[in-house]
Each structure stands twice: as C-alpha cells, then as structure tokens.
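Participant: A structural model of the following input is requested.
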Amino acid sequence: MDELPLDQVRTLLAVVDEGTFDAAAAALHVTPSAVSQRVKALEQRTGRVLLIRTKPVRATESGQVVVRFARQLARLERDARAELGMGSADGRGPVRLPIAVNADSLATWFLPALTRVPQDPPVGFELHREDEAHTTALLREGQVMAAVTSSPDPVTGCTVRPLGLARYLPVASPGFVARYLSGPGSLADRLRQAPTIVFDRRDELQDRFVRSLAGPGAQDAAAASPRHLVPTSEGFRDAVAAGLGWGMVPQPQAEPLLRAGELTLLTPARPMDVPLYWQQWKLDSPALAAVATVIARAAAEALLPADPTL
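Facilitator: Below you'll find the model as predicted:
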C-alpha cells in the first residue's frame, strides 16, 4: 500500500468528528463533493471501506485505524508547533488531551491528580467518563489518547502500565441491613433477593461479589434481585446510604460513612479489588508524558499496590 495522503487522512477525521460530509466540508472550508472524493480516494488506496454512511457517520474497524493515526498526527504537529513557539495550528489556544476514565476514579483521586500537571505550555483536559472495563474501546476508536482501564492487554499502538488496586467495600445502610439482610439463610442468598444498586447495565461488580460468597456453580445474583441503576459515583454512594439498596462502594467514599454509622460493612473480610492500568498512545508527546507521570504518582498514593504475582 502506498503512503496515506495527509489531506485525505485529515478529511476522514473531520467527517468522523463532524458526523456528516456536509459538516466536515464546512469545517474544512471545501465543498461536500471534495470531501466525498477524498474519502473515496482514501478507501481505494487502502482497499477497505473506512466509513459507515449513516447519520452520524461512523468509522469501520479499518476506519478507526486511520482515525487513530490522524489524531496522533495532529497531536505530534501541535507539539512541534508548541516547541517552536508557533502556537496551535488552528488558533484555538491550549492543546486538549482527551482521556477516558472510570467514574469512581474521577470521583476520588483522578481530578486532584490533574491539578499537579504542569501548565507550561497550557494543557486542557477533555475527560470521557466510561466504565474501566470499556475505556479501551475509546482508545481503539481513536477518541482518546489515554485511558484508566482494567485491561492489562495493550490496545494496538499503546503502552500499558499498572496503577494499583481500587478497593470496593460491600455496604448498606443499617436500616437496610435490618430489613433485608437479617434472618435465616446465607448472606449470598439474602443479597440475591435484596434490592441492589448498580452503576449501569454493564456493572457486574455486585454480582461478582455475591458469586464470591456463594462459590462456584451458584446461580446468578441478577436472577432475583431488584436493580436500581444510578449512573454517577456520588449518586451510587448516596443511594446506598439512603437505603435504596446495597452495593460495592469505593473505600475512600465508604469509610467516612462507616465511621459516622451511616453505612454498615456487610462482611469485613471480603473486599473486592479491581486492578487499574494506564494505557496511552505511543507518542513522543511531552504533555502526554507529563500527565502519565503525574497519574502514576497519584495512583501510587491513592490505590493499593498491585499484586506482584499477577
């Protein structure tokens, strides 16, 4: 395959970002016909369909590879211009770093860490909130340059480093425990029947905890348990404290309420630890390197050490 023409690559990125060929044409100050011709030429050159022509337009798996390359190219160009004292190419001021991060990290240790990132030159953060099990999808699609993730397997074109373990505690309000979790039967059986707080439909942490209590071969906790979906970290904690259900709450959020008697620890000997990793593009970017260093230091302070045997 011949080299990829940069004007075609940038055009494909504009179409994906703007959502339509017409909007991309307006952003690039060219005609929609020119945009269509460039995309078709790029597809012919690569021998692959790069876009799904829906509204909004979506990149195919091959298209995501080109989009990721386009974003990396733009990042390198902006870094070079900054080092040369030329400012940003588009005149929009500070360069933005898109990062995917899970809600619990965002609500506890991640935001304070960003305040430590040097602002010379100025850096603007574009945070994408996503479950730690799914942040790598944003990396793969080229939407972000770095991510806090639970996956140790690097996305193509990315490096990965362990951050530590995020500890979750099984908790409920004292009133909830008295109403739903007292009486005969095992705790696992009672939890299966009790109202449960989950972050979203992909949140499996509560079910994993019940299975850990019940042992191999136990029925799925979701079969009988009423579910309350609360899609913010703070709201999740508050819903548990209010007695709406039980749930796995991050230790930094749970401990103050445990000391105040607003939460009860369901089983002291069974926390759940979720390993977290930092993945980022393989770019020689000073700004990205500075962020990675700060995040690693903050995680070492806020998280438990990763198990060296894993």
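
Participant: drop to CA atoms for contacts and neighbour counts, all remaining ones
Facilitator: Will do.

Participant: residues in contact with the host helix or strand of Val148?
Facilitator: In this assignment (DSSP states H and E), Val148 forms part of strand 146-149. Residues external to strand 146-149 that are found in contact with it (C-alpha atoms under 8 Å, 6 or more residues apart in numbering): 98-102, 132-136, 139, 276-281.

Participant: Check the offset of it from the chain's centre.
Facilitator: 6 Å (C-alpha atoms, centre = their mean, to the nearest Å).

Participant: Emit the PyMOL select command for whichever of the contacts of strand 146-149 are buried.
Facilitator: Only the buried members of the contacts of strand 146-149 enter the following PyMOL selection, criterion being 16 or more other C-alpha atoms under 10 Å:
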select buried, resi 98+99+100+101+102+132+134+135+136+139+276+277+278+279+280+281
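
Participant: The contacts of strand 146-149 in helices, which ones?
Facilitator: Secondary structure from DSSP state H places 135-136, 139 of the contacts of strand 146-149 in helices.

Participant: Could you pull out the helices in the stretch 51-200 of the chain for me?
Facilitator: Taking DSSP state H, counting those that start in this stretch as the criterion, the stretch 51-200 of the chain carries its helices at 61-83, 103-105, 111-114, 135-140, 174-180, 187-193.

Participant: So which elements touch the first one?
Facilitator: Right, helix 61-83. With contacts defined as 3 or more C-alpha pairs under 8 Å, 6 or more residues apart in numbering; DSSP states H and E, the secondary structure elements packing on helix 61-83 are helix 6-18, helix 135-140.

Participant: That one: which residues count as buried?
Facilitator: Buried residues in helix 61-83, defined by neighbour count with 16+ other C-alpha under 10 Å: 62-73, 75-76, 78-79, 82.

Participant: To compare against the first, here's the next sequence to fold:
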Amino acid sequence: MLDYAALSAVACVVREGSFERAAERLGVTPSAVSQRVRTLEERLGSILIVRGQPCVATGLGRRLCAHIDQVQLLEADLALTTSLFIGLDDVPITLKIAVNSDSIATWFPEAAAHFAKATGYLLEFIIEDEALTADRLRSGEVLGAVSADPGTVQGCKTIELGSLEYRACCSPDFATRYFSNGVTEEALRCAPCLRFERRDGLQARWARETHGIELDAPMHWVPSTSGFLNFALQGMAWGMHPTMLARPWIANGELVEMNSGAPINVKLFWTVTRLHALALKTLTDAVLDVGRSRLQEVG
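Facilitator: Model prediction:
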C-alpha cells in the first residue's frame, strides 16, 4: 500500500519547487520532507524527484503526483458527505489543467473564477498549444484540458465547446508599407509575420485557405498572446489574433484586417478525467457555461 504522507510530500515538493518551501507549506522541517521522499523512493526503487532549482518530477513522480491529486479530490468529497475529518495535509487542494495561451487570454479566466468562487479550490495551469494539451492528459499530468484534439483519451470524456475565431491583422502603417497594392502572394512572401512557436500553424493555414499559397515569409517568434498583439500594434508584423482581443483595436483603427470577412476558426474541446469528484463536475460546468457563451458555435 502506498504511503500517502510520503506521496503528499513528493507532490508538495514538485508543486513548490523546493524541499524548503514544501516544508514550510507542510509545517515540518526540510529534513522530514527529505526523509519521506527518500524512503518512498527507496521502497519503490525509483527516483521520483530530480533535485535542482526548481525540483521537478520524473515520469513516475508525475504519475504519482496525479494519483495523489485524485485521492485528495475524492477525500474532499467524502469529507463533505460525512462527519469524518479527512485530509492528507493542510495544503489547499489544487487542480492542474492544461489550457492554450489564447484561451487563457480571452474566455477561460471567467470560467476559472466561477469555479474558484464556488469551491475555494486552487488551479494550476499548464500552458500548451491547443493541439497538444490532450497529451498532458494522456500522460496523467493534468485532470482536464482545453484542446483542439477531438480524439479519445482513455479514462476521459471529451465535450465540444465551440470555436475560437481568429483574424489576420496588422497596424495601418504596416499595411501601407507591405500591402499598398493589396494582400497579394508576393506581399505575403515579403511581409514579416508573427508565429507563436514552431507548432503554430495558424498564419500558414490562413494564407493557404484565403490565398491558396504556402506561406514562406520572415518570422518573428513571439510565444505570448499579449506579445503577439503588442508587436502587431507596433507595426512589426502581421499575425492571427483572437477576434475577442483584436476587435476593440480594429474598432479604434489601431489594427486593420488584412482580409475583412475571412476569419478562421479553431474548434475547442473540454477533455476531463472521468473521476467522480464534485470539484471536477463544478469545473466542467463552469467551462461549458462560459465556453459556449463566449466561443463561436461549432458548425
């Protein structure tokens, strides 16, 4: 049988990033935390934490942290329905979920706030490309994910949310410099564009769908949703921006659409573990309510 006090220590070290901060959180000495972790590692015959700044979990360590997260959720439900005092430690319950950066910058905070107010629980966000967030669930690292992947994840359910709409935008000055003769194939090959990171294919998809070309342009690599917007406003490049963020800047003339009426949509799904925990149902309800009210309807 697993030693849950030791497992809780492992999870706390990974969450806090160091043995010292974990000790403060648990109300014990750093040596006590170290002893719990070392004893469990020796019992299992495997390293669970790579010591460093910060400390990080190994593959097995991540799976065990996910397990203890689920145990805590179930015990919290049991405590609500019985007179028993149940708890592994005094650390507040934290749900770890994977969300893409553009959802974090637009509609998801409203859902997260509804959940936090209803439960008092904490959230830890893993920011990942929407095409890959489901992989975080498959690895057991998170309990839920906003994803563009409609595929099946074992032990989870996937629910359609809607589509996040994007528009190709740039500053008026940039449009004058590069698109004075229109958004042509030649202009798109010369005009610098923004790219979030190497898995970001939105700009290339837009060029392909609206102009029938394979985009081969100078790139600024900007792994930040707000940075994307700020770089465009400064006239450095064009890029695909969530309509929710770009709309007020288009309205006041600081951004212009490169092809008015030609947005593209990214379908999003909420994938969550089937663990029967009240907190997960509350989170799912909040995500569905806000997502379906703020995102475009899936066609």
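
Participant: that older thread, just tell me the aligned range of the strand holding Val148 of the first structure in the second structure.
Facilitator: Matched against the second structure by TM-score structural alignment, strand 146-149 of the first structure falls on residues 144-147.

Participant: Tell me where the second structure has strands.
Facilitator: 49-50, 56-57, 94-99, 122-127, 144-147, 156-170, 193-195, 219-221, 239-242, 256-257, 264-273 (DSSP state E).

Participant: can these go into JSON lines with extra columns for distance to Val13 of the second structure?
Facilitator: Conversion of the strands of the second structure to JSON lines gives the following (distance: least, C-alpha to C-alpha, whole Å):
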{"stretch": "strand 49-50", "distance to Val13 of the second structure": "8"}
{"stretch": "strand 56-57", "distance to Val13 of the second structure": "8"}
{"stretch": "strand 94-99", "distance to Val13 of the second structure": "14"}
{"stretch": "strand 122-127", "distance to Val13 of the second structure": "15"}
{"stretch": "strand 144-147", "distance to Val13 of the second structure": "22"}
{"stretch": "strand 156-170", "distance to Val13 of the second structure": "27"}
{"stretch": "strand 193-195", "distance to Val13 of the second structure": "35"}
{"stretch": "strand 219-221", "distance to Val13 of the second structure": "33"}
{"stretch": "strand 239-242", "distance to Val13 of the second structure": "36"}
{"stretch": "strand 256-257", "distance to Val13 of the second structure": "47"}
{"stretch": "strand 264-273", "distance to Val13 of the second structure": "24"}
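
Participant: ok, and which of those strands has the densest surroundings?
Facilitator: Each of the strands of the second structure was scored by mean neighbour count; the highest is strand 144-147, a mean of 29, by mean count of other C-alpha atoms under 10 Å.

Participant: For that one, give me the average deviation versus the first structure.
Facilitator: Mean deviation of strand 144-147 of the second structure relative to the first structure after superposition (mean C-alpha distance after the TM-score superposition for the first structure): 1.5 Å.

Participant: Report back the residue of the second structure that's furthest from centre.
Facilitator: In the second structure, the greatest distance from the average C-alpha position (C-alpha atoms, centre = their mean) is reached by Asn181, at 39.2 Å.

Participant: any idea where the helices of the stretch 201-310 of the first structure begin and end?
Facilitator: Going by DSSP H, counting those that start in this stretch, the stretch 201-310 of the first structure shows helices at 205-214, 233-241, 251-259, 286-302.

Participant: Ranking those helices by mean neighbour count, which comes first?
Facilitator: Scoring these by mean neighbour count under mean count of other C-alpha under 10 Å gives helix 233-241 as the most buried, with a mean of 20.

Participant: what span of the second structure lines up against it?
Facilitator: Under TM-score structural alignment, the match for helix 233-241 of the first structure in the second structure covers residues 225-233.

Participant: Can you tell me how far His134 of the first structure is from Leu258 of the first structure?
Facilitator: Distance check for His134 of the first structure against Leu258 of the first structure: by C-alpha to C-alpha, to the nearest Å, it reads 30 Å.

Participant: now swap in Val144 of the first structure and tell me
Facilitator: Summarising the geometry, the distance separating Val144 of the first structure from Leu258 of the first structure, computed by C-alpha to C-alpha, is 36 Å.

Participant: what's the answer for Leu265 of the first structure, then?
Facilitator: Counting by C-alpha to C-alpha, the gap between Leu265 of the first structure and Leu258 of the first structure amounts to 7 Å.

Participant: Then His128 of the first structure?
Facilitator: For His128 of the first structure, the distance to Leu258 of the first structure under the criterion C-alpha to C-alpha works out to 30 Å.

Participant: residue nearest the centroid of the second structure?
Facilitator: Note on the second structure: the residue nearest the mean C-alpha position is Val99, at 1.9 Å, using C-alpha atoms, centre = their mean.

Participant: And that residue? What does it align with in the first structure?
Facilitator: Taking TM-score structural alignment, the alignment pairs Val99 of the second structure with Val101 from the first structure.

Participant: for that match, what are its contacts?
Facilitator: Residues in contact with Val101 of the first structure (C-alpha under 8 Å, 6+ apart) are 127-132, 135, 147-149.

Participant: re the thing from before, I'd like the helices and strands packed on helix 61-83 of the first structure as CSV, with distance to Gly164 of the first structure appended.
Facilitator: Shown next, in CSV, are those (distance: least, C-alpha to C-alpha, whole Å):
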stretch, distance to Gly164 of the first structure
helix 6-18, 34
helix 135-140, 17
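
Participant: Which of the ones you listed sits closest to Arg190 of the first structure?
Facilitator: Taking C-alpha to C-alpha as the criterion, Arg190 of the first structure comes closest to helix 135-140 out of those, the separation being 32.9 Å.

Participant: With the second structure overlaid, how far apart is the closest one on average?
Facilitator: Taken against the second structure, helix 135-140 of the first structure registers an average deviation of 3.2 Å after superposition, with mean C-alpha distance after the TM-score superposition for the first structure.
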